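Q: return a 3D structure for these sequence lines:
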Amino acid sequence: MKRFCFLVLAALAAAALFAGLVHAALVTAHVSEPAATTVYGLTPRRLWATTVAVLALVGVVIGGLALARPAGRFGTASGRLGAIVALVAGLIAMINGGLNLALATGGPGTGNGVVGGAVAVVLGLIGMVLGGLALARSCSPG
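A: Take a look at the predicted model:
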């Protein structure tokens, strides 16, 4: 029971931290004010932001797996490969999310994909950190 409560509290803390980081990215990019009129549906910039956010999420998952299991059934190279994939996916997602935020002309609800861009920046950074830790762990002797 204590472990379950700890996991729930840890998940809530992680969600709050993630939301705070996304908000900080929106404020830093000066696009935190919501739109006066909301655009519904999928726009090209929302599609771009969603795609790079999914890429960043894939980088986080692969980086986490590479960090958790650096020596897979294919040997130690699979942990190194996963770390490199996480680093590259995180970097691509961070760059594209940052470009999306830089090109945005309005805040959330304008159809510019600013929330997805901010999520991509934050998740890309997390994926790069996990990939870097996994790469450092796979390169260290013993």
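
Q: alpha carbons only for contacts and neighbour counts from here, please
A: Noted.

Q: so who does Ile84 touch?
A: Gly131, Gly132, Leu135 (C-alpha atoms under 8 Å, 6 or more residues apart in numbering).

Q: closest to the centroid, which residue in this protein?
A: Centrality entry for the chain: nearest residue to the mean C-alpha point is Leu123, 1.1 Å, by C-alpha atoms, centre = their mean.

Q: I'd say it and Leu57 touch.
A: Yes. Assessed by C-alpha atoms under 8 Å, Leu123 is found in contact with Leu57 at 6.2 Å.

Q: and for comparison, fold this next one:
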Amino acid sequence: MSARHLFAAGVHDFGLGRLGATTGALLGLAGLVLAGLALARPAGRLGSVNPSLVARAAMVAGLIGMALGGLVAATADGGLGTGNGLGGSYVAMLVGLIATALGRLVLTRSRRTG
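A: This is a model prediction of the structure:
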């Protein structure tokens, strides 16, 4: 039995579900990186960029990533392994949630110090 018969979708098949889930996960990851950079550096170390602006950008990226992941999960026709991007949508929602929470933490800290 070949590997092609083990899964409903091929490894190299890339449909709209996988594209949406990947985009959501990448947006969530971008928000996570922004929030992590803003959290790791003191308020004046980001150069001329306002930390609250970076935190808001991280929150927006995280929220959009969660929304895309939720949309893909809601519209997926099959379960995991069917090529509809369901697994990636779960990752996008989780990473987006973490990015949003860290962005909120940075925003709260920047308001306290400012």
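
Q: please give me every residue in contact with the residue nearest to the centre of the first structure.
A: Contacts of Leu123 of the first structure by C-alpha under 8 Å, 6+ apart are Ala53, Ala56, Leu57, Val60, Gly90, Ala93, Met94.

Q: with the first structure superposed, average distance for the helix ranked longest in the second structure?
A: Secondary structure assigned by DSSP state H gives helix 86-113 as the longest helix of the second structure. With mean C-alpha distance after the TM-score superposition for the first structure, helix 86-113 of the second structure departs from the first structure by a mean of 0.5 Å once superposed.

Q: what span of the first structure is that helix aligned with?
A: Helix 86-113 of the second structure corresponds to residues 114-141 in the first structure, going by TM-score structural alignment.

Q: just the buried positions in that stretch, please.
A: Across stretch 114-141 of the first structure, burial judged by 16 or more other C-alpha atoms under 10 Å covers 114-135, 137-138.

Q: quick one, helices of the first structure?
A: Under DSSP H, the first structure gives helices at 2-28, 44-68, 77-103, 114-139.

Q: those: which one's closest to Thr37 of the first structure?
A: Closest to Thr37 of the first structure of the helices of the first structure is helix 114-139 (C-alpha to C-alpha; 15.1 Å).

Q: now the helices of the first structure as TSV including distance to Thr38 of the first structure?
A: Listed next are those as TSV, based on distance: least, C-alpha to C-alpha, whole Å:
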stretch	distance to Thr38 of the first structure
helix 2-28	17
helix 44-68	13
helix 77-103	18
helix 114-139	13
